[in-house]
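Asks: this one's structure only:
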């Protein structure tokens, strides 16, 4: 988690500065977690949560200013190990009739530092986050994704061709 305040739930807290003899609760952290590395793992976790009526949260790195990557009594799908990357010289999104473009497909666990290194080796540039430990496929591009090179290349969201 990005901040310890997301671990507390209301008046329940257990901070490092709490007295050693104080009671601690689970707080706003998931009670279940699945470390996924494939799409089928994600699908199984979603089916399980649905069958058991358990709230789902998705977490890659935990960089979330609003605490959406954690919730009390939930099942956390941890996508950090979904590290696949593939480059395409002539990508066309499904059901689109546009000219092919150069693109990269990234898994849900890829962080910007990893993607920057791979893109550099390809001799390309990508609109991305300044925080290199932030996930490349999560909230950053989904919430616009401002970058130092945005004036020249647009926001991260402007450069997304498809999401799965």
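Replies: Sure thing, it's come through. Treat the numbers as computed from the prediction; the structure is a model and nothing was measured.

Asks: okay, CA-based contacts and neighbour counts for the rest of this
Replies: Noted.

Asks: buried residues, the helix or strand that contains residue 105. List them.
Replies: Under the criterion of DSSP states H and E, residue 105 resides in strand 101-106. Buried residues in strand 101-106, defined by neighbour count with 16 or more other Cα atoms under 10 Å: 103, 104, 105, 106.

Asks: I'd guessed the last one sits against residue 114; true?
Replies: Think residue 106. No - if you go by Cα atoms under 8 Å, residue 106 and residue 114 don't touch, sitting 10.3 Å apart.

Asks: need the buried residues of strand 101-106 in CSV with distance to residue 121, can you?
Replies: Below are those laid out as CSV (distance: Cα to Cα, whole Å):
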residue, distance to residue 121
103, 14
104, 13
105, 15
106, 15
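
Asks: which among these gets closest to residue 40?
Replies: residue 106 (16.5 Å; Cα to Cα).

Asks: state the distance from the closest one to residue 151.
Replies: According to Cα to Cα, to the nearest Å, residue 106 stands 24 Å off from residue 151.

Asks: any idea how far residue 52 is from residue 76?
Replies: Residue 52 is 14 Å from residue 76, by Cα to Cα.

Asks: just checking, residue 58 is part of a strand?
Replies: Yes - the assignment for residue 58 by DSSP: H, G, I helix; E, B strand; the rest coil puts it in a strand.

Asks: tally of neighbours for it?
Replies: 20 (other Cα atoms under 10 Å).

Asks: which strands or helices does the helix ranked longest in the chain pack on?
Replies: Identified as the longest helix of the chain according to DSSP state H is helix 39-52. Packing partners of helix 39-52 (3 or more Cα pairs under 8 Å, 6 or more residues apart in numbering; DSSP states H and E): strand 75-78.

Asks: one more to weigh against that first structure:
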């Protein structure tokens, strides 16, 4: 569960790079959207491996067994929807050969990476919400019940 939680958090933390790297090359909303997507993909390329390693360490040691909550799943899925829709719109804009982009093929790759990131984030958020809704708790062991009652031992 720590792996899922930290993977979701690391996908969301990719936004930290947007103010640092999200400077548009041209004028207009489309150039700003593309710059934000590029910064998001770069930020996620840094934060996802860190979150995955931390989640793997915590999962193997059993330090953080709690199931992620509904809020984590809902926020992750909503963030994925925003990223996927903006990446789809940027992809459609790039296919129209806009002025001001140096290489439309490289730009299409960045938009495709952002779209895949958004779809993966949506799936992760839904998985977290479904696991929480189903009542899955790794700290509890399944109860084994026998069909026959055992007689108490007599000393």
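Replies: Nice, I can see it. In this text, all values refer to a predicted model and were calculated from it rather than measured experimentally.

Asks: now what about the TM-score between them?
Replies: Once the chains are overlaid, their TM-score stands at 0.25 when taken by TM-score structural alignment, normalised by the length of structure 2; 61 aligned residues with a Cα RMSD of 4.7 Å.

Asks: so which bits of the longest helix of structure 1 are buried?
Replies: Going by neighbour count (16+ other Cα under 10 Å), the buried part of helix 39-52 of structure 1 is 42, 45, 46, 49.

Asks: which residues does the third one contact?
Replies: Read it as residue 46 of structure 1. Residue 46 of structure 1 makes contact with residue 56 under the criterion Cα atoms under 8 Å, 6 or more residues apart in numbering.

Asks: now for the strand holding residue 105 of structure 1, which elements pack on it?
Replies: strand 85-91.

Asks: could you say what helices and strands the strand it packs on packs with?
Replies: Here strand 85-91 of structure 1 touches strand 101-106, going by 3+ Cα pairs under 8 Å, 6+ apart.

Asks: now with 10 Å, please.
Replies: For strand 85-91 of structure 1, the packing partners by 3 or more Cα pairs under 10 Å, 6 or more residues apart in numbering; DSSP states H and E come out as strand 101-106, helix 112-121.

Asks: just checking, residue 111 of structure 2 touches residue 39?
Replies: No - applying Cα atoms under 10 Å, one finds residue 111 of structure 2 not in contact with residue 39, separated by 11.4 Å.

Asks: ok, the nearest residue to residue 107 of structure 2 once chain neighbours are set aside - contacts?
Replies: In space, and not counting its chain neighbours, residue 107 of structure 2 is closest to residue 94: 7.0 Å by Cα to Cα, 6 or more residues apart in numbering. Going by Cα atoms under 10 Å, 6 or more residues apart in numbering, residue 94 of structure 2 touches 30, 31, 34, 88, 101, 103, 104, 105, 106, 107, 108, 111.

Asks: relative to residue 17 of structure 2, how far out is residue 31 of structure 2?
Replies: 17 Å.

Asks: what about those two, which has more around it?
Replies: Neighbours per residue (other Cα under 10 Å) separate residue 31 of structure 2 from residue 17, with residue 31 holding more: 22 against 19.

Asks: residue 90 is in contact with the more buried one, correct?
Replies: Yes - Residue 31 of structure 2 lies in contact with residue 90 (Cα under 10 Å); the separation is 8.9 Å.

Asks: please enumerate the shared neighbours of those two.
Replies: Here residue 31 of structure 2 and residue 90 share the contacting residues residue 37, scored by Cα under 10 Å, 6+ apart.

Asks: okay, buried residues for the one helix or strand residue 121 of structure 2 maps to please.
Replies: Taking DSSP H and E as the criterion, residue 121 of structure 2 maps to helix 104-134. Buried residues in helix 104-134 of structure 2, counted by 16+ other Cα under 10 Å: 104, 107-108, 110-126, 128-129, 131-132.

Asks: who are the contact partners of residue 118 of structure 1?
Replies: Going by Cα under 10 Å, 6+ apart, the list of residues near residue 118 of structure 1 reads 85, 86, 87, 104, 112, 124.

Asks: list only those of those residues flagged as buried.
Replies: Buried, going by 16+ other Cα under 10 Å: 104, 112, out of the contacts of residue 118 of structure 1.
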